[in-house]
Structure formats: structure tokens, C-alpha cells
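Student: next come a sequence and a model predicted from it.
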Amino acid sequence: MNKPPGISSNSALQQVRRIYDAAKAGHTGALDPLATGMLPICLGEATKFSQHLLDSDKRYITTAKLGVRTDSSDADGAVVEEKPVPTDLTEDKIDAILQSEFSGEIEQVPSMFSALKHQGQPLYKLARKGIQVEVKPRKVTIHEIKLTALRDDEIDLEVYCSKGTYIRSIVEDLGHILGCGAHVKMLHRLDVGAFTADRMMSLDELRELVPENTTEEQQKGIQIELDKLLLPAWAAVDDLPAVRLNDQQTSLIMHGQAVANANYAEGSLIRLFGTSLDSDAERFLGVAEVVEQQLKPKRLICTEADQ
């Protein structure tokens, strides 16, 4: 989903859940209310594989406002400091800083307005109460960072990074190095793992498919169109190697037992496909981990008992 600005990720999630009338739903990595862009949403059994997307690399574009610092490091926060922007800034100078200070494995201190938890409480809730706690630096990896535009007191960046990277912290730290401070004016997430921006759709586009006051027959047609938009449950783990099991192996796996397989390295995660209970059709079973040359069930779509 292409999350709009001004609402929380959970609010967006709940709207999609209601549209699909899903009993269970989850998103894979929150975006701040100010932020827009890709928010993968898992429904039903697919929520079991959301962690894989949480661990994926992400790609963002952002606009940094120079000369103004805020308490949250973004435009939603209160201004805490203003300084003049250096007049000698050039694209080459900024790019040199980006490559030397923000490329590869770096350490960054997450904002107090992040969703990280301290003794069970999200940091942003503590920050809003005026409570400050020590936030330890964490290592993240910036695969690619580039300047895409420089305009007076604003710069545009594109960042391809590992999980856990805070773009606000990059902008805050860059502003400190430039000597004028900075905060995030705009933040848009383009990609999450293998999911790319061209696959997103907005809440408005989704709502247009669900008009009010429809007949029962029309509702069936609407549901068919909604279902066409859903990716398969294995989409979140599509980058994992796949193993197809025979009837006997399928039965063992779905009863929680391991099956022999010596083709993959210890600790590898594998997508499992097997035979359906009531037909010869292939179905997605879940994810297994290679343990001592066996495929050991790790996350299954459902067990035999659930059937």
C-alpha cells in the first residue's frame, strides 16, 4: 500500500483490514504519520511471514530542510534551533560528506521519537512526556546514498539501507556536520525487499472498489476484484529457495515433523510447497529451516489439526 501522509501506519492497516473483512492483519514496518509510501500489509495466515519483510532492505527518498532543527528531527516536531545555511554548499561537497560519513556500515543513534522501546514503552511516548532516556548507538548498513537535488536550504536524498535505519538520524547528523542543523521535511518509502514502488496502490484506489449500498451479487463481484489485488501468501518470502514435497513428506511436515534434505546449508530458510489435502494441486505449506540436513518446520500456513 502507498500510505498517505497524516495518518499512522496502524490506522492505514485497520482501514485495509476492514475493506477485506480480515480477522487478522499486520504491517511490516511502521512509517511515521509524516511519511508516505510503501507499507506492505499481510492478511490472515500471511501475517506469519511478516518478520521476513521487517528484516528486508528498504529504499527511501527524502527532503532535508537545512538551517532548522526540531525536537523530533522531522517537520512534525517543535523547532529547537535555527542557524544560517552555509553559502558555499555545493553538490560535490555534500556528496563527499555522504560518501565518507554515511556509506557502508555506520553507527547511528535513533531519535527519541522513534518506535524503539525502553522498558516496554515506545520512545516517542516517553519523548512526548518530556522524558529522556539514553539511546544506545546501533550499527546499520547504507548500501547506497546519493544527492538528487540541492535547492537553497533544501536537499533531496535517495537512500538504500538495511533494516533499522532511521532516515531522520541521517538528516540530523548531516545537518550537524554542515553546521546549520536539518530536519526531514518529506519522507517517502519506495521499496521494501523485493516489493517495488510500481506495485503500490493508494487507500483511495482501494476504497473506489468498495461502493456503498451494493446488492449481495455486487458484493461478490467486488470481493473477486479485491482478491485479485492480493499477492500470494509466499510473496513475503519469495526470495527464499523453494522445495516441493511429495505426499508423504507433506504429511510429515504438516504434523510438525522434519524431513530429510541435504541440498542446502545449515540454518537456511526454505519455502515449502506440497500436495493439497483434497486434490493434486500444489499448495504453499510455509517455511522450514535446515537443521542437521533436515527440513524442520518453522512457520506453517496451517497444521493438519487446523484443517
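Tutor: Yes, it's here. Residues are numbered from 1 along each chain as shown.
Student: going forward, measure contacts between C-alpha atoms and count neighbours the same way
Tutor: Fine.
Student: which ones are touching the nearest residue to residue 298 once chain neighbours are set aside?
Tutor: In space, and not counting its chain neighbours, residue 298 is closest to residue 288: 4.8 Å by CA to CA, 6 or more residues apart in numbering. By CA atoms under 8 Å, 6 or more residues apart in numbering, the contact set of residue 288 is 269, 270, 271, 272, 295, 296, 297, 298, 299.
Student: buried sites along stretch 240-259?
Tutor: The neighbour-count check on stretch 240-259 (16 or more other CA atoms under 10 Å) flags 242, 243, 244, 245, 249, 250, 251, 253, 254, 256, 258, 259 as buried.
Student: typo on my end, stretch 16-26
Tutor: Buried, per 16+ other CA under 10 Å, within stretch 16-26: 16, 17, 25, 26.
Student: setting aside sequence neighbours, what's the nearest residue to the second one?
Tutor: So that's residue 17. Excluding its sequence neighbours, the residue lying closest to residue 17 (CA to CA, 6+ apart) is residue 25, at 6.3 Å.
Student: surely the one you found is in contact with residue 43?
Tutor: Yes. Contact criterion CA atoms under 8 Å: residue 25 and residue 43 qualify, at 4.4 Å.
Student: touching both of those two, which residues are there?
Tutor: Each of residue 17 lies in contact with both residue 25 and residue 43 under the rule CA under 8 Å, 6+ apart.
Student: show me what the host helix or strand of residue 69 is packed against.
Tutor: Element membership for residue 69, per DSSP states H and E: strand 68-70. Contact here means 3 or more CA pairs under 8 Å, 6 or more residues apart in numbering; DSSP states H and E; on that basis strand 68-70 packs against strand 79-82, strand 182-192.
Student: of all residues in the protein, which one is nearest the centre?
Tutor: Nearest to the mean C-alpha position of the chain, counting by CA atoms, centre = their mean, stands residue 29 at 3.8 Å.
Student: in a strand, that's where that residue is, yeah?
Tutor: No. Under DSSP: H, G, I helix; E, B strand; the rest coil, residue 29 sits outside any strand and is assigned coil.
Student: give the contact list for the closest residue to it other than its chain neighbours.
Tutor: Of all residues not flanking residue 29 in the chain, residue 54 sits nearest, at 5.7 Å (CA to CA, 6+ apart). If you count contacts by CA under 8 Å, 6+ apart, residue 54 has them with 28, 29, 163.
Student: can you get me a residue count around the last one?
Tutor: Other residues near residue 163 number 18, with proximity taken as other CA atoms under 10 Å.
Student: hang on, the earlier thing: which residues touch the residue nearest to the centre of the chain?
Tutor: So residue 29 contacts 39, 40, 53, 54 (CA under 8 Å, 6+ apart).
Student: among those, which ones are in helices?
Tutor: Residues of the contacts of residue 29 located in helices (DSSP state H): 53, 54.
Student: structure two is appended below for comparative analysis:
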Amino acid sequence: MARVRRGRPVDGILLLDKPLGVSSNHALQSVKRLYEAAKAGHTGSLDPLATGVLPLCFGEATKFSQYLLDADKAYESTFVLGTVTDTGDAEGRVLEDKDASGVTESDVITALQAFEGEIEQIPSMFSAIKQGGQPLYKLARKGLEVERKPRSVVIKTLQLRAFRGGERPEADIYLECSKGTYVRSLAEDLGRAIGCGAFVSALRRTRAGPFGIEDSMTLSGLEALKGTGESGVLDTLLLPTDAALGALPLVRLSESSGFYMRQGQPVMVSNGPRDGIVRVALDSGEFLGVGEMLDDGRVAPRRLIVTGR
């Protein structure tokens, strides 16, 4: 017997400004309760230490969350030089302390240049990457350390925004990067390159794919709106189900072609891309889902939304 899902059907994407000190899943569950939603998921974890843009997908939008998981991200972060912690952030146990008062702004700028472009990172033992079915951070909390393979990531922009000298200098960093980039690992590698160690004391995600922090809602803001008692006020904040797919080419179909696509059949399109993944919508503008262009000019359904629930 199929399990009955509790909650109401809600479709769309909410941009949450995740608060400090809570996990991504805790933030998701809090928002899901506010919306009384049957189904929701986030699009890539932010550490409790981190704040910022966390797109939350509801209902049919969860089918396309992978496009946000794979999207580029942007961060603002503060690195503290002169200290190494076991987690790479301020919550970890201090492993090494050095007087870094000799480090200059020029030293940091020069060292940062080596990390622009495609680089390899070794994920922290306190990351959420799974090995043997267990997240690394769970192994680390048991005092275990396992070998991790380097991962290729791309740092597209890496800038020093501010520098505050002293025995424990602080560097405010802005970066734009590919998916899978670990800012804590970047801080540790930078500290190693300078010769004094470093960790992340603050981290804020300012962009996830096409979505910026300026369009995000705080949890307290959502709670305040919910408290007004106005029916549907939170639903007005939801972006369309296909909002994460704006980078994909759009293919429009007639009502009749849309009918056959909903039956799982490839349909012919005129003036469509030669290949690749596309967004599919009716001429009326109704979003159908994601399709793949075939060699013969047809588009085949790959991930379609369900309507009329």
C-alpha cells in the first residue's frame, strides 16, 4: 500500500537566506512546516557556520534540483591566518598556532593567484562526501581519517576584498567557483602556501546559479509573514518550477504535440537545437519539463512535471 504523503501540494522554488548556526536540512524542515508542504528538498548543503543563498525546491520543482546542484556558486568569506584547526573552520580544535604578523596584504594577493582556474582539492574530513556509505564528517567525529582522492574544481574569480594585519591577520575573500568547491580547503591550502596556516571564520553564499542573495528571504521574515495569517501569502514568494532552468534552450510545442509528449513519446519540433537538453513548454507558456533533442529533430521527454494533482 502506497504511503500517503502529508501536507499540501506546493510547487516552486524559494530562495532562503539560511541563518547562521543551523544545518541546511534543519532550515529546509522549518520552511517546509511553514508552507505545510508535502514535498521539499534543498539544493546542496551549507555548513551550519555558513549563511546565504539556499534554494529550496517544492513539489514538482524537486525534479530539477540537480541543475542547481551543478550550478556555479559565489561566496564571501573571512580567512584567519596563523591558525590551523582540524575542521578548517572556527568550530574546530586548534592544531597549530603561529605568529603571522609578518604576513602582508601583498603576500595574500600573490598567494591567491596560484588558486585561480582549474585546481585540485582534497576534501576535508569534515565534509559531507560519503565514503563507504558514511559522510566523512561522521568518520572524523569518531577520530578516524581516511584517504580522500583529489577533486578538480574551477575557481573563476578569486579576490582579496580587505586585509586586516596583526598577529592573526584576517583576509576577506570573494570567489566564484564551480560546484564541489570547498572554501575551507581553499583557506587551508592558502595558509599552507603562505606558510602560516589558515581557517574560515565566516562564510556567506551570495549566489547559487542564477539566484542572488538580494532576492532571498530570511527564516525570520518567513515566520513573520506566516504570522499575519493571510492565506497564501508565502506562496507569492515562490519562483516558477522552471526558474532554475533558464540557461537551457526553450522548445515550444503545440497543444497536440504536448499531448503526445505527456504520453512519453518524442515529438518533432521546428527550428529546435540540434542536440542537448532543452526546456519544453506549450505555445501557451505552460511548462512541461525537460527533454533531449534527438538526431532526427524530435525532442524526447526526459523529466516531465505532473499537473492536476
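Tutor: Sure, I can see it. Keep in mind the model is a prediction, meaning the values are calculated, not measured.
Student: TM-score for these two?
Tutor: TM-score of the superposed chains, computed with TM-score structural alignment, normalised by the length of structure 1, equals 0.91; 289 aligned residues with a CA RMSD of 1.5 Å.
Student: quick one: the strand holding residue 69 of structure 1 aligns where in structure 2?
Tutor: With TM-score structural alignment applied, strand 68-70 of structure 1 matches the range 83-85 in structure 2.
Student: aligned partner of residue 274 of structure 1 in structure 2?
Tutor: That one, residue 274 of structure 1, aligns with residue 282 by TM-score structural alignment.
Student: can you tell me how far its match sits from residue 276 of structure 2?
Tutor: Separation of residue 282 of structure 2 from residue 276 of structure 2 (CA to CA, to the nearest Å): 19 Å.
Student: equivalent analysis for residue 227 of structure 2, please.
Tutor: Noted for residue 227 of structure 2: a distance of 45 Å to residue 276 of structure 2, by CA to CA.
Student: same question, residue 186 of structure 2
Tutor: Applying CA to CA to residue 186 of structure 2 and residue 276 of structure 2 gives a distance of 33 Å.
Student: skipping adjacent residues, who's closest to residue 84 of structure 1 in space?
Tutor: Residue 84 of structure 1 sits nearest to residue 67 (CA to CA, 6+ apart), 5.6 Å away.
Student: just checking, that neighbour touches residue 182?
Tutor: Yes. Counting by CA under 8 Å, residue 67 of structure 1 does reach residue 182; the two are 5.6 Å apart.
Student: okay, those two: which has more neighbours?
Tutor: Remark: of residue 67 of structure 1 and residue 182, residue 182 carries more neighbours, 34 against 21, as counted by other CA under 10 Å.
Student: the more buried one pairs with which position in structure 2?
Tutor: Match for residue 182 of structure 1 (TM-score structural alignment): residue 198.
Student: okay, that match and residue 183 of structure 2: tell me how far apart.
Tutor: Applying CA to CA, the value for residue 198 of structure 2 to residue 183 of structure 2 is 11 Å.
Student: related to what we said a few turns ago, mind putting the contacts of residue 29 of structure 1 into TSV with distance to residue 113 of structure 1?
Tutor: Listed next are those as TSV, based on distance: CA to CA, whole Å:
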residue	distance to residue 113 of structure 1
39	20
40	22
53	23
54	19
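Student: with the contacts of residue 29 of structure 1 in mind, which one is nearest to residue 109 of structure 1?
Tutor: Of all the contacts of residue 29 of structure 1, residue 109 of structure 1 sits closest to residue 54, with 19.5 Å by CA to CA.
Student: mind checking how far that closest one is from residue 30 of structure 1?
Tutor: Distance of residue 54 of structure 1 to residue 30 of structure 1, computed by CA to CA: 9 Å.
Student: quick one: buried residues of the strand or helix carrying residue 218 of structure 1?
Tutor: Residue 218 of structure 1 is located in helix 216-229, with elements delineated by DSSP H and E. Buried residues in helix 216-229 of structure 1, counting neighbours by 16+ other CA under 10 Å, are found at residue 222.
Student: with structure 2 superposed, average distance for the next helix or strand after it?
Tutor: Next along the chain after helix 216-229 of structure 1, taking DSSP H and E as the criterion, comes strand 242-244. For strand 242-244 of structure 1, the mean deviation from structure 2 after alignment is 1.2 Å (mean CA distance after the TM-score superposition for structure 1).
Student: what span of structure 2 is whichever helix or strand comes after strand 242-244 of structure 1 aligned with?
Tutor: For strand 242-244 of structure 1, the following helix or strand on the C-terminal side (DSSP H and E) is helix 247-254. The alignment of helix 247-254 of structure 1 onto structure 2 (TM-score structural alignment) spans residues 255-262.
Student: now stretch 213-221 of structure 2: buried residues?
Tutor: Across stretch 213-221 of structure 2, burial judged by 16+ other CA under 10 Å covers 213, 216, 217, 219.
Student: grab the nearest non-local neighbour of the second one.
Tutor: When you say that, I think you mean residue 216 of structure 2. In space, and not counting its chain neighbours, residue 216 of structure 2 is closest to residue 15: 4.6 Å by CA to CA, 6+ apart.
Student: what's the answer for the first one, then?
Tutor: The shortest distance from residue 213 of structure 2 to any non-neighbouring residue, by CA to CA, 6+ apart, is to residue 206 (5.0 Å).
Student: what's the answer for the third one, then?
Tutor: In space, and not counting its chain neighbours, residue 217 of structure 2 is closest to residue 16: 5.0 Å by CA to CA, 6+ apart.
Student: correct me if wrong: the one you found contacts residue 220.
Tutor: No. In this structure residue 16 of structure 2 lies outside contact range of residue 220 using CA under 8 Å: 10.4 Å.
Student: if I pick the residue nearest to residue 84 of structure 1, what's in contact with it?
Tutor: Contacts of residue 67 of structure 1 by CA under 8 Å, 6+ apart are 82, 83, 84, 85, 153, 175, 180, 181, 182.
Student: repeat for residue 178 of structure 1
Tutor: Contacts for residue 178 of structure 1 were tallied using CA under 8 Å, 6+ apart; they are residue 86.
Student: and it, how far from residue 172 of structure 1?
Tutor: Distance of residue 178 of structure 1 to residue 172 of structure 1, computed by CA to CA: 10 Å.
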